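Asks: no sequence on this one, just coordinates:
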């Protein structure tokens, strides 16, 4: 249950025409402590709860556990979350042997677009599409838990 992920800013909207699908996401945090986060998420009409551990020193990997929960329970749990809900559309783009997940944020994070790619190991090679910008892996201010309390528009 170790997640290895790299995160990048996106430098154009070209990813939208390459997306195979997109989903609307609403999420909140029951706990956003730096040692662990507990997230409640609704993706379209499905609910999820996720626990993430502290990131490695490089910011590339951390423990992640997620399970689906009933939609109505997720809606109820969102009401118990800390202030600062995250609203975004996630686009899924196949690039070579990988899938990039590109998040376009709304609300207080409007204007921020971030791409993530999950890898099998920290040194795994992958193709970089033209719309991929600066790498921000390990930069805490780009974590969703941080964006919920320190939104992009306040930087």
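Replies: Arrived safely, thanks for sending. Note that this is a predicted model, so its numbers are computed, not measured. Numbers count the residues shown, from 1 in each chain.

Asks: make it CA atoms for all contacts and neighbour counts henceforth
Replies: OK.

Asks: The strand ranked longest in the chain packs against which elements?
Replies: Longest strand in the chain by number of residues (criterion: DSSP state E): strand 21-33. The helices and strands touching strand 21-33, judged by 3 or more Cα pairs under 8 Å, 6 or more residues apart in numbering; DSSP states H and E, are strand 36-43, helix 71-78, strand 86-95, helix 144-149.

Asks: contacts for stretch 78-90?
Replies: When contacts are defined by Cα atoms under 8 Å, 6 or more residues apart in numbering, stretch 78-90 is touched by residues 22-31, 40-41, 101-107, 109, 144, 147-149.

Asks: Measure how far that stretch is from the centre of its chain, please.
Replies: The chain centre lies 12 Å from the centre of stretch 78-90; the measure is Cα atoms, centre = their mean, to the nearest Å.

Asks: Ends of that stretch, what's the gap?
Replies: 19 Å (Cα to Cα, to the nearest Å).

Asks: alright, now check it against this:
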């Protein structure tokens, strides 16, 4: 239940030709406290409820629990979420033995493209694809819960 991941900005759309799959995501937060977040996600026709704990000091790991819920339940819960619904398309690319999840944001976060790679340990190394840009692991501005409150388009 501990998630270990690194986050990066993406410097080109070259990842799209390498993508195994992609899907539409709409998500909101029932609670976006720093110590814990409760997220509702609609991914194509499936719903998910996720609880995440506070990140480690370096931002690499944190508790995560997720369960699938029905599309109807997710749609109902999205109506109860805090303001700032996140809309994005997620692309998955398997490269060099790792799965990279690349999010292309829309709406108030349009222009932001971010990739995540999940790891088995904080010290695990991996080869970076050429389209992977600056690392933003641990920068809370890039957490989806923060992007719902202070969207990318509002940054200076």
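Replies: Noted; the coordinates are in hand. What you are looking at is a predicted structure, and each value in this text was computed from that prediction instead of being measured.

Asks: if we can go back for a sec, now, of the helices and strands packed on strand 21-33 of the first structure, which is deepest in the fold?
Replies: The highest average neighbour count among these, using mean count of other Cα atoms under 10 Å, belongs to strand 36-43 at a mean of 22.

Asks: what does it contact?
Replies: 23-32, 47-54, 71, 74-75, 77-78, 81, 145.

Asks: report the angle between the axes of that strand and helix 71-78?
Replies: 130 degrees (axes from the mean of the first three to the mean of the last three Cα atoms, to 10 degrees).

Asks: so how much does strand 36-43 of the first structure differ from the second structure once superposed?
Replies: Once the two are superposed, strand 36-43 of the first structure sits an average of 0.2 Å from its aligned residues in the second structure (mean Cα distance after the TM-score superposition for the first structure).

Asks: from the chain's centre, how far out does that strand sit?
Replies: Offset of strand 36-43 of the first structure from its chain centre (Cα atoms, centre = their mean): 10 Å.

Asks: can you tell me which residues contact residue 144 of the second structure?
Replies: By Cα under 8 Å, 6+ apart, residue 144 of the second structure lies in contact with residue 86.

Asks: Distance check, it against residue 65 of the second structure.
Replies: Taking Cα to Cα, one finds residue 144 of the second structure at 16 Å from residue 65 of the second structure.

Asks: centroid residue for the first structure?
Replies: residue 144 (6.1 Å; Cα atoms, centre = their mean).

Asks: Distance check, that one against residue 154 of the first structure.
Replies: In terms of Cα to Cα, residue 144 of the first structure sits 15 Å off from residue 154 of the first structure.

Asks: what does residue 136 of the first structure give?
Replies: Residue 136 of the first structure sits 18 Å away from residue 154 of the first structure when distances are taken as Cα to Cα.

Asks: Those two: who's more crowded?
Replies: residue 136 (18 against 9; other Cα atoms under 10 Å).

Asks: That one touches residue 142, doesn't it?
Replies: Yes. The criterion here is Cα atoms under 8 Å, and residue 136 of the first structure meets it with residue 142 at 7.4 Å.
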